[in-house]
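Asks: missing the sequence, but the structure's below:
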């Protein structure tokens, strides 16, 4: 995959790109605190498409949002649509994992005329908050934003220590190879120590989330065919399955593995077969 940078009017986004421009365009969107490298295993089995795996703002090598500007999920939608326009993509396929899957669902709902197909990996829709909880949660999030500037990173003396920390994170990775791929786009050496260059504000609570009713309304407006690939031991709940049922044209496939099962070579090959078939059918 080739390292690429796109200077948009409001932000510069980085991406890993594979395949010729004449092939079916696929915008691949990663999960929270991951980056474009999470699609490397899948990319090896997707030679028939023009794959553009994007680093979201604040992730990987993409630019951070300005100081004082929160990270909202729908701003990622604006970024990706600006990128599609920049690339001259009138219509395109979407591939998303976790948070990236949520962004894919939002794009497909808001801009149905632009989306040919959607492939979602262990994720479907944005997290929601109940309206009654809004005052408490919004106040908490704003307080976090005020304090984040005062925190200092300690860093790691060895790259291996960062790998171990990532392997033991909230969502374990399949192997060290996967961890190394992600960390090469997330760490910077400074003063003989390794520091995260992922924007620390991404770890803060969201100042504002959509309500469950709003998310349900959005999912009902998706027109493109949707393939939902879930991990047997992933993050899907009963709520996830109930939300999937709202998508008019969908099918579900469940594979063994955990949340990052798409980064494991064996599972990646199985998922790629499903995704290739889904894209081919939608392109006809």
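Replies: On my side now, so go ahead. None of the values given here were measured: they were computed from a predicted structure.

Asks: for the rest of this, base every contact and every neighbour count on C-alpha atoms.
Replies: Noted.

Asks: which residues of this structure fall in helices?
Replies: With DSSP state H as the criterion, the chain has helices at 40-43, 73-86, 99-110, 134-148, 159-167, 176-183, 212-220, 238-244, 265-283.

Asks: tell me the spacing between residue 25 and residue 272.
Replies: 15 Å (C-alpha to C-alpha, to the nearest Å).

Asks: do residue 202 as well
Replies: 29 Å.

Asks: which one's more surrounded, residue 25 and residue 272?
Replies: Here residue 25 and residue 272 are compared on neighbour count by other C-alpha atoms under 10 Å; more neighbours surround residue 25, at 23 against 19.

Asks: isn't the more buried one up against residue 47?
Replies: No: at 11.6 Å, residue 25 and residue 47 do not qualify as touching, with contact defined as C-alpha atoms under 8 Å.

Asks: here comes the other one, which I'd like you to weigh against the first:
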């Protein structure tokens, strides 16, 4: 099957963002948001299986082909929320839906809770709320983050002699993926350098966050969501075995689907992508 996908650039007031654009121009507008250290290619298998949608799969700032934030900038979650709003503005989309995986799902939740008038529907894949930290931990966490930032100039990205070595490393990374998935992500995520290849992603993305939401903050965002939500949990994913996740979900009016597969089940193989699509197609069709 030949899939039409357009590579685009969006010049926001503060940064240039890159994206893949799928589907008919008059399709229902959907902004698709990838996970931490991934890129827009994470939706390569899934997006073509969701007909009738105009899907803009974004590279978050510092990822893929999007620009890095300027010196002194940071990558806090709410900075990404603003970027998504500005992307929607650039596309001329007053109202839109969000399709988010992992970190992209978290950003989607925050935006839908904060700006309910803008978001029609949420389709979430193995992501819901950020890692949290309580108030008594804040001074130590800030100290750790500041020390890491001071040490950043001496930090060097790994360089791989060939692409397959980078693929092997990505297979074993956070949210381990299949070889095919790693190759898809690597095609957009690698760049040539002296001695081989390294990742395009900004090194600052690996730094500890200087401040985290408390659990009460995170739950408040979830409870504030007013639009329909469809959540896919992966049986071998990051959420399924999270302590208290089932208790938390019982109090939320979300449609929850538990599917076989790992954290990247929508990208690891065609079977996983079809299973996720089968959950989301009727969800978007009822919009």
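Replies: Done, it's in. All values derive from a computational prediction rather than experimental measurement.

Asks: switch the helices of structure 1 over to JSON lines; also include distance to residue 231 of structure 1.
Replies: As requested, the helices of structure 1 are exported to JSON lines (distance: least, C-alpha to C-alpha, whole Å):
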{"stretch": "helix 40-43", "distance to residue 231 of structure 1": "15"}
{"stretch": "helix 73-86", "distance to residue 231 of structure 1": "23"}
{"stretch": "helix 99-110", "distance to residue 231 of structure 1": "14"}
{"stretch": "helix 134-148", "distance to residue 231 of structure 1": "30"}
{"stretch": "helix 159-167", "distance to residue 231 of structure 1": "18"}
{"stretch": "helix 176-183", "distance to residue 231 of structure 1": "17"}
{"stretch": "helix 212-220", "distance to residue 231 of structure 1": "21"}
{"stretch": "helix 238-244", "distance to residue 231 of structure 1": "12"}
{"stretch": "helix 265-283", "distance to residue 231 of structure 1": "10"}
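
Asks: of those, which stretch is the most buried?
Replies: helix 99-110 (a mean of 26; mean count of other C-alpha atoms under 10 Å).

Asks: residue 155 of structure 2 pairs with which position in structure 1?
Replies: Taking TM-score structural alignment, residue 155 of structure 2 has residue 151 as its aligned residue in structure 1.

Asks: what about that match, how many neighbours?
Replies: 8.

Asks: show me the strands in the stretch 1-150 of structure 1, by range?
Replies: Under the criterion DSSP state E, counting those that start in this stretch, the stretch 1-150 of structure 1 contains strands at 2-7, 12-18, 25-29, 50-54, 92-97, 115-121.

Asks: would a markdown table of those strands with distance to residue 249 of structure 1 be doable?
Replies: Output for the strands of the stretch 1-150 of structure 1, formatted as a markdown table (distance: least, C-alpha to C-alpha, whole Å):
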| stretch | distance to residue 249 of structure 1 |
| --- | --- |
| strand 2-7 | 33 |
| strand 12-18 | 28 |
| strand 25-29 | 19 |
| strand 50-54 | 23 |
| strand 92-97 | 15 |
| strand 115-121 | 10 |
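
Asks: any idea what residue 36 of structure 1 aligns with in structure 2?
Replies: Per TM-score structural alignment, residue 36 of structure 1 is aligned with residue 40.

Asks: that match: neighbouring residues, count only.
Replies: 26.

Asks: quick one: it and residue 59 touch, right?
Replies: Yes: counting by C-alpha under 8 Å, residue 40 of structure 2 touches residue 59, with 5.0 Å between them.
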